[in-house]
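Undergrad: just a sequence and a predicted model for now, questions to come.
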Amino acid sequence: MDIGIIGLGAMGRAMARNLADAGHHVKAWNRSGGSVAGVTMVASPAEAFKGDAVFTMLSDDDAIRATLIASDVLAQARRGLVHVVTSTISVAFARELVDAHAVADIGYVSAPVLGRPDVAAKGELNVLAGGPPDAIAKVRPLLDVIGGRIWDMGDEAPTANAAKIACNMMITMAIEAMAEAVVITEANGLARERFFDVILNTLFGSRSYQVYSANIANERYEPGFKATLGLKDLRLASEAAADAGRALPMLAAVNARMSETVAAGMGERDWSAMAKYTIETGGALTP
């Protein structure tokens, strides 16, 4: 298939490489240039919309709006194309994208992904796919290339975005839970490595606990997913909760903690640096 890619950050690069390695003709546009082996770079986003499908992996709503909506790229797209947005975006913007694609008469699928760059490089992402069944069926062979498992989120694309936002919210809660547990256990003489050995082999053996307990134990916070992006996703979760007319106290707490982490100068570090902030401040709340 003739595939376009918009956005070549760590995740987008891995997706583009895997699609090219699978035998697809891949052309990509990136705001800051660059190249990927086996991928043809094009001069504009509109050129990436001339094939069978296009994947967008940009950082947020504003980046997608500026790149695709403000410049009216959708109106220039090849008829019959399906646009797959794999970014973590707001539910409200996903609804806007559904309407914009309907006007342009092209397919739209929300397919945010769970997984860090190392998982993307292996083609083992968990893909949360929402949208019309015919559109998903058309791009399913491509989703199978980038994903280890494709999860059906239903016929309404924004549902997938709500699920992804909720997942990221829960990851931050796990990070903060481990940090607060370390505050208690280390204050009583138990090394964090020994405590994590207990929780990983009894109650909390999931990937989020495995990955981020290792970061905390080794005090290794090189960015896999930056704290600034984690804060963005918590803002999206807060907006979704407000739109649903609900107040979520745990969400409010981790949103405040991540904001404090970024304000403390750790915004470019991995979002698990929130644990470092909590442990070093003893969990004290900022007045």
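TA: Here it is on my side, so go on.
Undergrad: rest of the way, CA atoms for contacts and neighbours
TA: Noted.
Undergrad: does R235 count as helix, strand or coil?
TA: With DSSP: H, G, I helix; E, B strand; the rest coil as the basis, the three-state label of R235 is helix.
Undergrad: and M170, what helix or strand is that in?
TA: Applying DSSP states H and E as the criterion places M170 in helix 157-187.
Undergrad: just the buried residues of that helix, please?
TA: 157-166, 168-176, 178-183 (16 or more other Cα atoms under 10 Å).
Undergrad: what of stretch 49-65?
TA: Using 16+ other Cα under 10 Å as the test for burial, stretch 49-65 gives 49-61, 64.
Undergrad: what sits up against that stretch?
TA: 1-9, 11-12, 48, 73-74, 76-78, 80-90, 93, 139, 229 (Cα atoms under 8 Å, 6 or more residues apart in numbering).
Undergrad: same thing with stretch 248-256?
TA: With contact meaning Cα under 8 Å, 6+ apart, stretch 248-256 is reached by 169, 172-173, 176, 231, 234-235, 237-238, 241.
Undergrad: the protein: strands as residue ranges?
TA: For the chain, the strands defined by DSSP state E cover 2-6, 25-29, 39-41, 53-56, 82-85, 107-110, 113-114, 125-129, 147-152.
Undergrad: reformat the ones you listed as JSON lines; add distance to N255.
TA: Rendered in JSON lines, the data for those read as follows (distance: least, Cα to Cα, whole Å):
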{"stretch": "strand 2-6", "distance to N255": "29"}
{"stretch": "strand 25-29", "distance to N255": "33"}
{"stretch": "strand 39-41", "distance to N255": "38"}
{"stretch": "strand 53-56", "distance to N255": "26"}
{"stretch": "strand 82-85", "distance to N255": "25"}
{"stretch": "strand 107-110", "distance to N255": "25"}
{"stretch": "strand 113-114", "distance to N255": "20"}
{"stretch": "strand 125-129", "distance to N255": "23"}
{"stretch": "strand 147-152", "distance to N255": "27"}
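Undergrad: okay, one more to line up with it:
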Amino acid sequence: MKTIGFIGLGRMGSGICRQLIEGGYTLTVFDINESNSSAFADKAAVASTVEEVLDASSLVFLSLPGSPQVEAIVEQYIAHGVEGKTIVDLSTSYPLSSSKLHAQVKAAGGRFADASLTGTPMHAEQGSLIVTFGGDEDTFAECKPVIDTFASRGVHYVGGPGAGNIAKLANNYLSIMYIALYSEIFPLAEKLGFDTAKLFEIIGNSGVNCPMYQSNAAKIVNKTYDPSFALDLALKDLSYVKKLFDEHQFPSFVLDGGLNLLRIGHQQGYGANDCSEMARVVRDMMGAE
């Protein structure tokens, strides 16, 4: 499989595309932002429509903001004809949407899978992402050699349609909620007059310490809020988790607090900034920002 389509050349998608090209694959690419596409003009075929990408490729990767965008393109593809085509969604999407799209594409003669990414744009540039793959096992076997090109830290088959996104949302839920905890406690300690740099050091020598703590609590203590994962993306992912709880009529006690903190951050204009700026919301409320 040498001809690959790629839709979505943002911070993650562009790095993945470069890895695929370096791996010897021929790409046809598309992005609604023409400047993103033009960056690949000397490396890949740049399509003017998403249908053109499908026509030129046997395998199409989608790297998009979320389920609404993925659903819109897959619906276009089904109408256009997906017989013999494989569509792999690399986005963090809603698992039940992924399951529905899998069934629809399969009924139309194609294959669909969700292959969620764990990592940062830097990992994408380095080809060192982690991928959790949900779908049919034969589709996984077909796609794994291609995905290996940009996922040196592991490509995991985790189950049927939607399972890749369940694994990713579980990971993101825990990651985001850790940051929400740091965002509450350090501003409180600061408001109480405690030396938060000292507190950071003490906690860093306890069982609470972990890479997530070292990278994100430090941003909050130092008020740097270095960009890594946007607050609005965190809000989207936790909203998907909340929807899963609601679908099954389960309560979500801890999740609701994190969601509210993110919602206020969005309303205050922090959505495009790092999700560690949840701490600014708390500081605002305490009159300490």
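TA: Looks like it came in fine. From a predicted model like this one, the values you see are computed outputs, not experimental measurements.
Undergrad: any chance you could compute the TM-score here?
TA: The TM-score (TM-score structural alignment, normalised by the length of structure 1) is 0.90; 281 aligned residues with a Cα RMSD of 2.1 Å.
Undergrad: A111 of structure 1 maps to what in structure 2?
TA: Matched to structure 2 by TM-score structural alignment, A111 of structure 1 sits across from A115.
Undergrad: out of the strands of structure 1, the one nearest G224 of structure 1 is which?
TA: strand 113-114 (12.6 Å; Cα to Cα).
Undergrad: and the gap between M258 of structure 1 and A46 of structure 1?
TA: Counting by Cα to Cα, to the nearest Å, the gap from M258 of structure 1 to A46 of structure 1 is 36 Å.
Undergrad: more crowded one of the two?
TA: Taking neighbours as other Cα atoms under 10 Å, M258 of structure 1 and A46 compare with M258 leading, 28 against 21.
Undergrad: need the contact list for the counterpart of Y240 of structure 2 in structure 1.
TA: In structure 1, the residue matched to Y240 of structure 2 (TM-score structural alignment) is L236. L236 of structure 1 sits next to 89-91, 165 when contact means Cα under 8 Å, 6+ apart.
Undergrad: just the buried members of the residues you listed?
TA: Among the contacts of L236 of structure 1, the ones that count as buried by 16+ other Cα under 10 Å are 89-91, 165.
Undergrad: what is the neighbour count of the spatially closest residue to S239 of structure 2 that is not a sequence neighbour?
TA: Once flanking residues are discounted, S239 of structure 2 sits nearest to L259: 7.3 Å by Cα to Cα, 6 or more residues apart in numbering. Around L259 of structure 2 sit 21 other residues, with neighbours defined as other Cα under 10 Å.
Undergrad: picking that back up, closest one to E268 of structure 1 among the strands of structure 1?
TA: strand 113-114 (20.0 Å).
Undergrad: how far apart are that closest one and its match in structure 2?
TA: By mean Cα distance after the TM-score superposition for structure 1, the fitted strand 113-114 of structure 1 averages 1.0 Å away from its aligned residues in structure 2.
Undergrad: give the other helices and strands that that strand contacts.
TA: strand 125-129 (3 or more Cα pairs under 8 Å, 6 or more residues apart in numbering; DSSP states H and E).
Undergrad: where in structure 2 does the strand it packs on fall?
TA: Strand 125-129 of structure 1 lines up with residues 129-133 of structure 2 when matched by TM-score structural alignment.
Undergrad: same question, stretch 256-270 of structure 1
TA: Using TM-score structural alignment, stretch 256-270 of structure 1 pairs with 260-274 in structure 2.
Undergrad: can you give me how far stretch 270-286 of structure 2 is from the chain middle?
TA: Mean C-alpha position of stretch 270-286 of structure 2 versus that of the full chain (Cα atoms, centre = their mean, to the nearest Å) differs by 20 Å.
Undergrad: buried stuff in that stretch?
TA: Here stretch 270-286 of structure 2 shows 270-271, 273-283 as buried, counting by 16+ other Cα under 10 Å.
Undergrad: and that stretch, end to end?
TA: Note: stretch 270-286 of structure 2 ends 17 Å apart using Cα to Cα.
Undergrad: just to revisit the earlier point, are any of the contacts of stretch 49-65 of structure 1 buried, and if so which?
TA: The neighbour-count criterion (16+ other Cα under 10 Å) marks 2-9, 11-12, 48, 73-74, 77-78, 81-90, 93, 139, 229 among those as buried.
Undergrad: I203 of structure 2 - how many residues pack around it?
TA: Neighbour count of I203 of structure 2, defined by other Cα under 10 Å: 13.
Undergrad: what do we get in structure 1 for it?
TA: Match for I203 of structure 2 (TM-score structural alignment): I199.
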